[in-house]
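*Asks:* starting from these lines, generate the structure:
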Amino acid sequence: MTAAAPPRERGPAIPDPAPAPRGARRGSARRPGQLGWLFSVPALIIGLLFTVGPLIIIVMFSFMSRPAQGGGVIYDFTLDPYVSFLFQTDFVGNTTFDPRYLTVFGDSLWQALVTTIVCLVLSFPLALWMATRTEKLQNFLVLIVTIPFWTNLLVRTYAWMLILNDNGIINNASKALGFGKLEMLYTPFASQLGLIYTFLPFMVLPIYSALAGFDFRLAEAAYDLGAKKMTVLRRVILPIATPGIISGVLLVFMPAFGSYVQPVLLGGGKVLLIGNLIASQFGDARNWPFGAALSVIILIMLMIALMAIALYSRKSGRKVEIAL
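*Replies:* Prediction:
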């Protein structure tokens, strides 16, 4: 006969979970400090009214007709605002290709492209140097970079007008050195300089944010293994900084493309960019549908850029955030 197995020791009894309250659904339990979706309704309403609402109005206006006199729109659907971007119809009714607005777009693209390239060339070494400093010094350098945001853009632009005018610091130094007076204010150069100054922090901060968490001991290890400086920069550091570079390029290129203040104040109105053209359509020309159509075209370009960045992020596996 086999001996009976000894009885197993039982652990402490586990109490049954408390019954869920009547009417509660599965997955509806909130974590401590979590609020319900009803608390977000006011913010959603404000966002829809002041963000999505104006965009919808602009898109609707771009398909409306222009009144015979004065500003505003007539609620008759038409594609004339978009057709007039590329074609012009004379009094007889003949339609011909008109490249004037394409030229404005080309000038805007060129200034935005130059601004982006110069900001990238200046920002990458600065952001890399900032990321290799001590934590205390990094915080101080970030503070220095963000100081321009504390002052209104108009004030900073007027300061550049004082620097670049005939009696400014640069011209006084040029005269003292015997080079004579330099014509800088109210020129394309002044407008370009104002754009670079304005959007430089928008390139520095994303690149620095991408490099700040990088362990630079990996770069030292690459040096120890015999890699050259350019190889380390290209194979180790640049891939880490790529998301920040892409974010900075978009944050600089699109605002610079539609910029208004710098071409007007520093360029003296001699530099006609897309931002000035849109403002003139809503102001002097009182052609609201065409101004809205130009705004929609810029919006479409921005959406294409965002879609391209999302596609790159998905294929490369690198998370790209459009944020400072």
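*Asks:* only C-alpha atoms from now on, for both contacts and neighbour counts.
*Replies:* Will do.
*Asks:* next, count neighbours for G27.
*Replies:* Neighbours of G27 under the rule other CA atoms under 10 Å: 6.
*Asks:* quick one: residues contacting it.
*Replies:* Shown in contact with G27 (CA atoms under 8 Å, 6 or more residues apart in numbering): no residues.
*Asks:* helices of the stretch 101-250 of the chain, start to end?
*Replies:* 135-146, 153-164, 169-176, 188-212, 217-224, 229-232, 238-257 (DSSP state H, counting those that start in this stretch).
*Asks:* would TSV of these with mean neighbour count be doable?
*Replies:* Listed next are those as TSV, based on neighbours: other CA atoms under 10 Å:
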stretch	mean neighbour count
helix 135-146	13
helix 153-164	16
helix 169-176	15
helix 188-212	22
helix 217-224	13
helix 229-232	14
helix 238-257	21
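*Asks:* ok, which of these comes nearest L266?
*Replies:* L266 lies closest to helix 188-212 among these, at 5.1 Å (CA to CA).
*Asks:* to check against the first, give me the structure of this:
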Amino acid sequence: MTTLTEAPAPVEERAPERKPRRNFTPWALLLPGLLWLTVFFLVPILTSVSASVQTGNYDDGFKLTWHFANYKDALTKFGPQYYHSLVYSLLTTVFCLALAYPVAYFIAFKGGRWKTLLMALVIVPSFTSFLIRTIAWKTILADNGSVVHALNDLHLLKITTALGWTVGNHVLASPAAVVCGMVYNFLPFTILPLYTSLEKIDPRLHEAGADLYCGPFQTWRRVTLPLSMPGVIGGTLLTFIPAVGDYINAQLLGNPNTTVVGQRIEDLFLRQSDGYPVGSAMSVVMMVGTLVIVMTYIWRAGTEDLL
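*Replies:* Okay, the predicted model is just below:
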């Protein structure tokens, strides 16, 4: 008996696999931003780092000699200026947060149809020159102004003078004047992130808190504040970072005892022929110090709050 064997099934021919084509569109879209960051961020930083280890003067030129003693001078000779910059910027951040939170809260939950107008009123002063806004505080805090008269009537200047924040019956040319000017100039940077964060909170959550027998303060502490933390962190960072490098307020509203790092860097760059390397070293120290403070703050606050 013969057996029939089945014919082998034909082997299907597979088409050769095609390599996926690379899509360069995302890189093309990123190119302008990368060029901008390279030219206006990376190159200046590298230039400052290079200049910080140079020696020479404007007449003979500067040479890269890896003179790291410039950093020693930057750290040891300007201690009061670093202290002033740090203290003024921290006080500015705290006062801005204390003032901005109620304003942002009111606009977000009580503003109603006037929200846009109220936010415009917050932003409009920023359209004026930073310099003009700072000079205006010379008039506001003048000795014959209503602010100083009110402080004298309340006997508050005696307290601030004892603390070293004012000088006698004068507010101008004092640390208090410097901080006032900084708070005014940087307050919108705190309000905007806070308003954005608070505006996203569902008002029904407040009603739920009241239904659970929480008072207004408990509702704010347990519901509103945790949900608004991204705005708190963003606002404080946007305030502290520019405030720590500001020197216009200290120069116009302060005195020789309120000098900050920016003023000393300006002096070294513009008024001393051999001060460019030390001034660059101070700039690098300020950048690194600010970066360490900001990264520590973000780490302690929790990076998830920034999302």
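*Asks:* distance to V118 of structure 1 added to the helices of the stretch 101-250 of structure 1, as JSON lines?
*Replies:* Below are the helices of the stretch 101-250 of structure 1 laid out as JSON lines (distance: least, CA to CA, whole Å):
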{"stretch": "helix 135-146", "distance to V118 of structure 1": "17"}
{"stretch": "helix 153-164", "distance to V118 of structure 1": "18"}
{"stretch": "helix 169-176", "distance to V118 of structure 1": "21"}
{"stretch": "helix 188-212", "distance to V118 of structure 1": "7"}
{"stretch": "helix 217-224", "distance to V118 of structure 1": "26"}
{"stretch": "helix 229-232", "distance to V118 of structure 1": "20"}
{"stretch": "helix 238-257", "distance to V118 of structure 1": "11"}
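*Asks:* where's the aligned partner of I278 of structure 1 in structure 2, which helix or strand?
*Replies:* Using TM-score structural alignment, the partner of I278 of structure 1 in structure 2 is I265. Per DSSP states H and E: I265 of structure 2 is located in helix 261-270.
*Asks:* post-alignment, that helix versus structure 1, mean distance?
*Replies:* In the superposition with structure 1, the average deviation recorded for helix 261-270 of structure 2 is 1.3 Å (mean CA distance after the TM-score superposition for structure 1).
*Asks:* just want the angle from that helix to helix 79-110.
*Replies:* Here the directions of helix 261-270 of structure 2 and helix 79-110 differ by 130 degrees (axes from the mean of the first three to the mean of the last three CA atoms, to 10 degrees).
*Asks:* contact partners of helix 261-270 of structure 2?
*Replies:* Contacts to helix 261-270 of structure 2, defined as CA under 8 Å, 6+ apart, come from residues 78, 81-82, 84-85, 245-247, 251, 274-276, 278-280, 282-283.
*Asks:* buried among those residues? Need that as a selection in ChimeraX.
*Replies:* In ChimeraX, a selection of the buried entries from the contacts of helix 261-270 of structure 2 looks like this (16 or more other CA atoms under 10 Å):
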select :81,82,84,85,245,246,247,251,274,275,276,278,279,280,282,283
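*Asks:* in strands, which of the contacts of helix 261-270 of structure 2 appear?
*Replies:* Assigned to strands by DSSP state E, none of these qualify.
*Asks:* sorry, back to before: burial count for the match of I278 of structure 1?
*Replies:* 21.
*Asks:* any idea how far it is from G289 of structure 2?
*Replies:* 16 Å (CA to CA, to the nearest Å).
*Asks:* restricted to helices, list the contacts of helix 261-270 of structure 2.
*Replies:* Among these, DSSP state H puts Q81, Y82, H84, S85, G245, Q251, Y276, V278, G279, S280, M282, S283 in helices.
*Asks:* tell me the one of the residues you listed nearest E199 of structure 2?
*Replies:* Minimum distance to E199 of structure 2 across those is 30.5 Å, recorded for G245 (CA to CA).
*Asks:* and the alignment partner in structure 1 of E207 of structure 2, what does it touch?
*Replies:* Counting by TM-score structural alignment, E207 of structure 2 corresponds to E220 in structure 1. By CA under 8 Å, 6+ apart, no residues touch E220 of structure 1.
*Asks:* repeat that for W66 of structure 2.
*Replies:* V53, Q54.
*Asks:* just give me the match in structure 1 for it.
*Replies:* So W66 of structure 2 corresponds to F77, using TM-score structural alignment.
*Asks:* go on, T134 of structure 2?
*Replies:* Aligned counterpart of T134 of structure 2 in structure 1: T157 (TM-score structural alignment).
*Asks:* need the contact list for its match.
*Replies:* Counted by CA under 8 Å, 6+ apart, T157 of structure 1 has contacts G194, V261, Q262, L265, L266.
*Asks:* and the gap between the third one and Y186 of structure 1?
*Replies:* In other words, Q262 of structure 1. Between Q262 of structure 1 and Y186 of structure 1 the computed distance is 10 Å (CA to CA).
*Asks:* also the second one?
*Replies:* In this structure, V261 of structure 1 lies at 13 Å from Y186 of structure 1, with CA to CA as the measure.
*Asks:* so which of these two has more stuff around it?
*Replies:* Ranked by neighbour count (other CA under 10 Å), V261 of structure 1 and Y186 place Y186 first, with 21 against 18.
*Asks:* just tell me what the more buried one corresponds to in structure 2.
*Replies:* Mapped onto structure 2 by TM-score structural alignment, Y186 of structure 1 lines up with A173.
*Asks:* how much space between its match and Y71 of structure 2?
*Replies:* With CA to CA as the criterion, A173 of structure 2 and Y71 of structure 2 are 31 Å apart.
*Asks:* over to T296 of structure 2?
*Replies:* In terms of CA to CA, T296 of structure 2 sits 23 Å off from Y71 of structure 2.
*Asks:* which one's more surrounded, these two?
*Replies:* Shown here are T296 of structure 2 and Y71; by other CA under 10 Å, Y71 has more neighbours (19 against 12).
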